[in-house]
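Student: Build me a model:
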Amino acid sequence: MAPVPNLPKDPDDDLETYVGLEQQQAEEQARARGWSTVRSLPPGAIITMEYLAGRLNFEVQDGTVNKSWKG
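Tutor: Below is the predicted model:
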């Protein structure tokens, strides 16, 4: 059997702190706090639903984060 890879872990972070921030500021803050992947999406974007450890998603409208979630 193949060894289990070392998957990235989600940082211990309060996701609500990103809501209301400008997109660039939120992305920089997320990377500084250890998120390996940061994805910004427009409201209603069609995305895949697979969970990716270490990824933080932002819903961004008019340059401001409205929602954030893991995976």
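
Student: all contacts plus neighbour counts: C-alpha atoms, from now on.
Tutor: OK.

Student: Tell me how far the residue lying closest to E16 once chain neighbours are set aside lies from I47.
Tutor: Excluding its sequence neighbours, the residue lying closest to E16 (C-alpha to C-alpha, 6 or more residues apart in numbering) is S68, at 7.0 Å. Separation of S68 from I47 (C-alpha to C-alpha, to the nearest Å): 14 Å.

Student: Where do the strands of this protein begin and end?
Tutor: 37-41, 55-61, 64-70 (DSSP state E).

Student: Could you export those as TSV, including distance to T17?
Tutor: Putting those into TSV (distance: least, C-alpha to C-alpha, whole Å) gives the following:
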stretch	distance to T17
strand 37-41	15
strand 55-61	12
strand 64-70	9
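
Student: Tell me which of these sits most buried.
Tutor: Highest mean neighbour count of the strands of the chain: strand 55-61, a mean of 20 (counted as mean count of other C-alpha atoms under 10 Å).

Student: quick one more, to check against the first:
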Amino acid sequence: MAPTPIPEGQPDDAPETYVGLDADQAESRARGRGWTTVRSLPPGSVITMEYLEGRLNFEVDHGTVVRCWTG
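Tutor: Next comes the predicted model:
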């Protein structure tokens, strides 16, 4: 199967590499790699499902990233 293309406004970065990092360290790394928007959310947050190109989302529990996804 062919790889999924990376949207034009999104850095070539793997979201799974942020899991396990301290939230502040993860945000700093993400911004350094070109993410224009970084959003940290507590577990179980109610969020809208719109996709925003260039955004990286973190689910943060007790200061640690436990889940990360784009959009």
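
Student: Of all the strands of structure 1, which one comes closest to G20 of structure 1?
Tutor: strand 64-70 (5.3 Å; C-alpha to C-alpha).

Student: corresponding residues in structure 2 for the closest one?
Tutor: Mapped onto structure 2 using TM-score structural alignment, strand 64-70 of structure 1 spans residues 64-70.

Student: Off-centre distance for that stretch?
Tutor: 6 Å (C-alpha atoms, centre = their mean, to the nearest Å).

Student: Contacts only, for G20 of structure 2.
Tutor: G20 of structure 2 sits next to 64-66 when contact means C-alpha atoms under 8 Å, 6 or more residues apart in numbering.

Student: how much space is there between the aligned partner of it in structure 1 and F58 of structure 1?
Tutor: With TM-score structural alignment defining the correspondence, G20 of structure 2 maps onto G20 in structure 1. Look at G20 of structure 1 and F58 of structure 1: by C-alpha to C-alpha, they are 11 Å apart.

Student: Equivalent analysis for P43 of structure 1, please.
Tutor: On the measure of C-alpha to C-alpha, P43 of structure 1 and F58 of structure 1 end up 9 Å apart.

Student: Just to check, E59 of structure 1 is in contact with K67?
Tutor: Yes: E59 of structure 1 lies in contact with K67 (C-alpha atoms under 8 Å); the separation is 5.1 Å.

Student: Show the contacting residues for the nearest residue to E27 of structure 1 once chain neighbours are set aside.
Tutor: When the adjacent residues along the chain are set aside, E27 of structure 1 lies closest to V38, with 6.4 Å between them (C-alpha to C-alpha, 6+ apart). Counting by C-alpha under 8 Å, 6+ apart, V38 of structure 1 touches 27, 30-31, 55-58.
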